[in-house]
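1. Let me see the structure of the following:
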Amino acid sequence: MDWDKLRIFHAVADAGSLTHAGDVLHLSQSAVSRQIRALEESLNTTLFHRHARGLILTEQGELLFDATSSMNKRLDAAAARIRDSEEEVFGELRVTTTIGFGTLWLAPRLPHLYEKYPDLNIDLMLEEKVLDLPMREADVAIRMKEPSQADLIRKRLMSVRMRLYATPSYLAKHGTPETQEDLTNHRLICQNLNSEQVGAGATYVQTLLANNVTSMLYVNNYFGVLQAVIHDLGIGVLPDYVIQDFPDMTRVLPDSESAEIPVFLAYPEEMRQSKRISAFRDFVQEEIIAHRKQLSQKENS
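-> Coordinates of the predicted model:
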């Protein structure tokens, strides 16, 4: 199959228009149209439905577009590896992690990475959905469980536990619970059990709710939970890593916490030699060491 025709087909399918694809490819509309007709003839099929408002892929066109999309991702990965020089770290690095970890722990520390590598561009994709690293939906991931996908290099970074936190001003006004049963007199702020979250977090919330908690605020991510806690709305279920950046927060019921949640960094085997990923991995590990030291100092003070 002609690579040039496939490249043009992909551009047309992506743009939904011969004219727009021509602009991207720096070709005339007629030249693009000829290449698409030639490709359809070689495959003996119709790849697009022609409409006045543009082009729509046929079922056969969808199959081919899936294939060319996969090819493009592989080519992008190869190009990224080629661009990684022996001594410099530059270019785009697509990092995916959860909304909570990304907003509350990772993003506040990125200035340290940019100070060291000013030519590195981070595309931070925060969502609970697990992106497909081998298919190049992202370059590197930080996940709250060990990745199950094949062909990934994975490294355990640290462990997290869900705990209860409130502001001193909230506790001064409403009192400090001494047991889980005392939570019935407080508003509990947490993720809804139907929200995407790690199993240990959901199990912990279920345990707390068994204490006849009547006043609730549900938020679908931990950044929202933290904001509600900061504004004295109640006692929040939050990951323990938030405390480093919010030292005035008070832990409630110190003996109460979730099961251990492992945190893993993962990236495709094919990007083992990537200087960008190596730089990001080392940065995260250095920040975790500093994080542990600060937590240890806080606990011993």
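
2. From here on, just use CA atoms for contacts and neighbour counts.
-> OK.

3. can you pull out the strands in this structure?
-> Assigned by DSSP state E, the strands in the chain fall at 48-51, 54-57, 91-97, 120-126, 140-143, 152-160, 162-166, 187-191, 215-219, 235-239, 250-252, 261-268.

4. List the contacts of residue 259.
-> 161-162, 200-201, 204 (CA atoms under 8 Å, 6 or more residues apart in numbering).

5. follow-up on the earlier one: comparing the strands of the chain, which stretch has the densest surroundings?
-> Of all the strands of the chain, strand 235-239 has the most neighbours on average by mean count of other CA atoms under 10 Å, namely a mean of 27.

6. Which strands or helices does that one pack on?
-> strand 162-166, strand 187-191, helix 222-230 (3 or more CA pairs under 8 Å, 6 or more residues apart in numbering; DSSP states H and E).

7. if we can go back for a sec, could the strands of the chain go into TSV alongside distance to residue 84?
-> Shown next, in TSV, are the strands of the chain (distance: least, CA to CA, whole Å):
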stretch	distance to residue 84
strand 48-51	38
strand 54-57	36
strand 91-97	8
strand 120-126	11
strand 140-143	15
strand 152-160	18
strand 162-166	38
strand 187-191	40
strand 215-219	41
strand 235-239	35
strand 250-252	44
strand 261-268	15
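
8. Which among those is found nearest to residue 173?
-> With CA to CA as the measure, strand 162-166 is the member of the strands of the chain nearest residue 173 (11.4 Å).

9. now the closest one against helix 222-230, angle please.
-> 30 degrees (axes from the mean of the first three to the mean of the last three CA atoms, to 10 degrees).

10. Here is a second sequence; please produce its structure as well for comparison:
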Amino acid sequence: MMWRRLPPSRMLVMFEAVIQCGGVTRAATTMNVSQPSVTQTIRQLEEHIGVPLFDRTVRPLRLTEAGRLLHEATYSGFNNIISAIDEMSWLKGSSVRPCTVAAPVGFATYWLMPRLAHFSAQYPDYPVNVLTTQEGAPLLSPRVDIAIRFGSGPWTDGQSDNLFDERIRPVCSPALARKSTDNNIPFDNVTLIHVEFNDSRWTSWDEYLQMTQRPKRGIRNSLHFTNYVQAAQAALDGRGLMLGWRSITYDMEREGRLVPMYGDAVAAKDSFVLVRKFDSRNKSVELLAGWLIEKAKCY
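-> Sure thing, here's the model as predicted:
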């Protein structure tokens, strides 16, 4: 039988503990055993498999190629078990298991949350949790059922459906727009609101100016933030001109709280895509995914 080829589960658990804790000492503390016990268990696992799993010539311990292969399998396997247990815990009751959506913080705040209010009103028995991330392409996991990603893919970890293409244009508060127009303030003298990202998928001011064939601006008259929630609030307060993304400022522009100024709209390189787990057994996932896709068609 297949299970006869497997090492004892306690060895696999200890192996994962060493990796997750970053070493033998912390694993021993976490697992409430002695350090020699952890070391002995890892040795027994290596003897059972027949190859070393850690490179002990370096500090901290580093996985060998065999260790990396085993870690990929055990990490996936344990997460699948956790997911199955979660599923079973919901089967015991009559309530519907919540659906968890992970999305970039700007998208979650300004596009997703206002629409989820309508979803919850329409389907009050289908709870939805939202997990915000700084990166543009959050991962699916045992705890994340739907990932809203900004990019071009392709992604093979789930079923992908395009939500909408992005567009970018400079926007500011109506008060700042009137002030700039009345006083003939040139673009070079307007404060630019920057969002600092390590993710190249998000277009910067320098890239926008290059795309619209305008000269590059210096660092003077600029504000810098770490996310679009902060940047949008600064723009609403009339503190400067920000790059308005369709997913972030569309509703604010429609309501007249922000207005286009000093530039044309350009298409972003990437799109927003909804990725959900293959063959999800959670009714909330399929219901919410289909609902969001339909809402995006009207966007």
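
11. Need the TM-score between these chains.
-> With the length set by TM-score structural alignment, normalised by the length of the second structure, the two chains reach a TM-score of 0.69; 280 aligned residues with a CA RMSD of 4.3 Å.

12. one step back: and the helices and strands packed on strand 235-239 of the first structure as TSV, adding distance to residue 6 of the first structure?
-> Output for those, formatted as TSV (distance: least, CA to CA, whole Å):
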stretch	distance to residue 6 of the first structure
strand 162-166	50
strand 187-191	46
helix 222-230	44
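
13. and of the ones you listed, who's closest to residue 117 of the first structure?
-> So among these, helix 222-230 is nearest, using CA to CA, at 27.3 Å.

14. In the second structure, what range does the closest one match?
-> Helix 222-230 of the first structure corresponds to residues 228-236 of the second structure when matched by TM-score structural alignment.

15. Just the residues contacting the matching stretch, thanks.
-> Contacts of stretch 228-236 of the second structure (CA under 8 Å, 6+ apart): 105-106, 109, 171-173, 193-195, 224-225, 240-242, 248-249, 257-258.

16. And the strands of the first structure: which comes nearest residue 287 of the first structure?
-> Across the strands of the first structure, closest to residue 287 of the first structure is strand 152-160 (CA to CA), at 10.5 Å.

17. what's the mean distance for the closest one versus the second structure?
-> Compared with the second structure after fitting, strand 152-160 of the first structure deviates on average by 2.1 Å (mean CA distance after the TM-score superposition for the first structure).

18. relative to strand 261-268, how tilted is that strand?
-> Here the directions of strand 152-160 of the first structure and strand 261-268 differ by 160 degrees (the same axes, to 10 degrees).

19. in the longest helix along the second structure, what's buried?
-> The single longest helix within the second structure, with elements called by DSSP state H, is helix 65-91. Judged by neighbour count (16 or more other CA atoms under 10 Å), helix 65-91 of the second structure contains these buried residues: 67, 70-71, 74.

20. okay if I get these as JSON lines plus distance to residue 46 of the second structure?
-> Listed next are those as JSON lines, based on distance: CA to CA, whole Å:
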{"residue": "67", "distance to residue 46 of the second structure": "9"}
{"residue": "70", "distance to residue 46 of the second structure": "11"}
{"residue": "71", "distance to residue 46 of the second structure": "13"}
{"residue": "74", "distance to residue 46 of the second structure": "15"}
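
21. For residue 282 of the second structure, state which of these is nearest.
-> Set against residue 282 of the second structure, the nearest of these by CA to CA is residue 74 (24.0 Å).

22. Can you tell me the closest non-neighbouring residue to the corresponding residue of the first structure for the closest one?
-> Aligned counterpart of residue 74 of the second structure in the first structure: residue 68 (TM-score structural alignment). Leaving aside its sequence neighbours, residue 68 of the first structure sits nearest to residue 10 (CA to CA, 6 or more residues apart in numbering; 6.3 Å).

23. For residue 239 of the second structure, see how far away the alignment partner in the second structure of the one you found is.
-> Under the alignment (TM-score structural alignment), residue 10 of the first structure pairs with residue 16 in the second structure. Note on residue 16 of the second structure: its distance to residue 239 of the second structure, by CA to CA, to the nearest Å, is 49 Å.

24. With residue 134 of the second structure instead?
-> 23 Å.

25. Who has more neighbours out of those two?
-> residue 239 (20 against 16; other CA atoms under 10 Å).
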